[in-house]
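> Provided below for reference: sequence and predicted model.
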Amino acid sequence: MQITYFAGGCFWCVEAIFQRIEGVVKLTSGYCNGNTVDPTYQDICTGTTGHAEVVKVEFYELKVSFKTLLNIFFEIHNPTTKNQQGNDRGTQYRSAIFYTNDEQQSQAIDMVNQMSDKIVTQIIKLDVFYPAENYHQNYFNNNSSQPYCQMLIAPKLNKYFNQ
């Protein structure tokens, strides 16, 4: 099993997509690589902690490759907007891949180099990960009738899985 961390805007959206990918066995929304120890969501929302909203993705590489996960990651968010996804703005919403081994780093760099757009996705070694509060975990599945979910996450799921 491998672990990687993807930051592509609001972690609720990223989590909802990867939950539906065969070979992904566990997801945890949280915060990576900032300067505040054990931050809260309120801390992150200030934009001053240096953390990114991320989804920790645990996967079986025999069922889904890291390259496949990278392709999905780049399809489900805009990797050309700095510190922003849609109306979500701030460094906590940046596009980033927090790798956990040299192979992940190499594959991520290779993929970015092959893309024609002006990619701003950061490729960074994981330093520290803090799980988000419980109410952020499995957010879409637990709150699918919420307006944010209906306006942003549901259409993204429909677009990605009904192509």
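Sure, I can see it.
> Only C-alpha atoms from now on, for both contacts and neighbour counts.
Noted.
> Please identify which helix or strand holds residue 109.
helix 102-114 (DSSP states H and E).
> cool, and residue 148?
Applying DSSP H and E, one finds residue 148 within helix 147-148.
> rewinding a little: name the residues of the helix holding residue 109 that come out as buried.
Neighbour counts using 16 or more other C-alpha atoms under 10 Å place 104-105, 108, 112 of helix 102-114 among the buried residues.
> can you check stretch 139-148 too?
Buried, per 16+ other C-alpha under 10 Å, within stretch 139-148: 139-140.
> the strands in this protein, which residues?
Assignment of strands within the chain using DSSP state E yields the ranges 2-8, 24-32, 52-59, 84-85, 88-89, 95-99, 122-125, 129-131.
> okay, pairing it with this:
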Amino acid sequence: MVTIGFGGGCHWCTEAVFQPLEGVSEVRQGFIRSDGPDEAWSEAVEISFDPDRVSLRDLIAVHLSTHASEADHKMRGKYRSAVYSMTAEQQNACATHIRDLAAEAEVHFVTRSLMHRGFKPSDSRFHDYYKSNPERPFCRTYIAPKLAKLRARHSALLKKEYTTS
């Protein structure tokens, strides 16, 4: 298993996006920090995945397509758009994938490849937020559209039980 972090929007949303992916065995919702100037805690998830079942490039493609990865808005402190790597080698691979995906899509991503320098979990009552009650107004308004985008753009990456939801 390989560990990596993703941040970009609300960690409730990010958690729900990565849970249905084939090869992802665990999604931990919380806050991640990096080196300065990104040392402040920002909402994110850590995931454990099997690279033989889902590639790092595919995970990054999912991430870039399910949050505002092209927008540098005023909430970027709380919702930093980043991929958090555990090693320098992983960080370089992430930067290359982000650059390649941007060139293919002919867009500019604000998402950065950063080093993972700490994780703290969110309050446990918020874990599995979407799974626990998908009918909540927040889930219907913010998470469900991201999951619809995930199914439309990345259906081949979904665990079988999520392909018909």
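That came through fine. What you are looking at is a predicted structure, and each value in this text was computed from that prediction instead of being measured.
> circling back to that earlier point, among the strands of the first structure, which comes closest to residue 144 of the first structure?
Counting by C-alpha to C-alpha, residue 144 of the first structure lies closest to strand 24-32 out of the strands of the first structure; the figure is 16.6 Å.
> what about that closest one, distance to the chain center?
Per C-alpha atoms, centre = their mean, to the nearest Å, the displacement of strand 24-32 of the first structure from the mean C-alpha position of its chain is 8 Å.
> That strand vs the second structure, average offset?
On superposition with the second structure, the mean distance recorded for strand 24-32 of the first structure (mean C-alpha distance after the TM-score superposition for the first structure) is 0.5 Å.
> for that strand, packing partners?
Applying 3 or more C-alpha pairs under 8 Å, 6 or more residues apart in numbering; DSSP states H and E, we find strand 24-32 of the first structure packed against helix 11-18, strand 52-59, strand 129-131.
> so the second one corresponds to what in the second structure?
So that's strand 52-59 of the first structure. Mapped onto the second structure with TM-score structural alignment as the criterion, strand 52-59 of the first structure occupies residues 42-49.
> How about the last one?
Mapped onto the second structure using TM-score structural alignment, strand 129-131 of the first structure spans residues 119-121.
> cool, and stretch 143-159 of the first structure?
With TM-score structural alignment as the criterion, stretch 143-159 of the first structure aligns to 133-149.
> now that stretch: how far from the chain's centre is it?
With C-alpha atoms, centre = their mean, you get 16 Å for stretch 133-149 of the second structure.
> Then stretch 55-63 of the second structure?
Distance, stretch centre to chain centre, for stretch 55-63 of the second structure: 9 Å (C-alpha atoms, centre = their mean).
> hang on, the earlier thing: dump the buried residues of helix 102-114 of the first structure into CSV; add distance to residue 94 of the first structure as well.
Below are the buried residues of helix 102-114 of the first structure laid out as CSV (distance: C-alpha to C-alpha, whole Å):
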residue, distance to residue 94 of the first structure
104, 19
105, 18
108, 16
112, 15
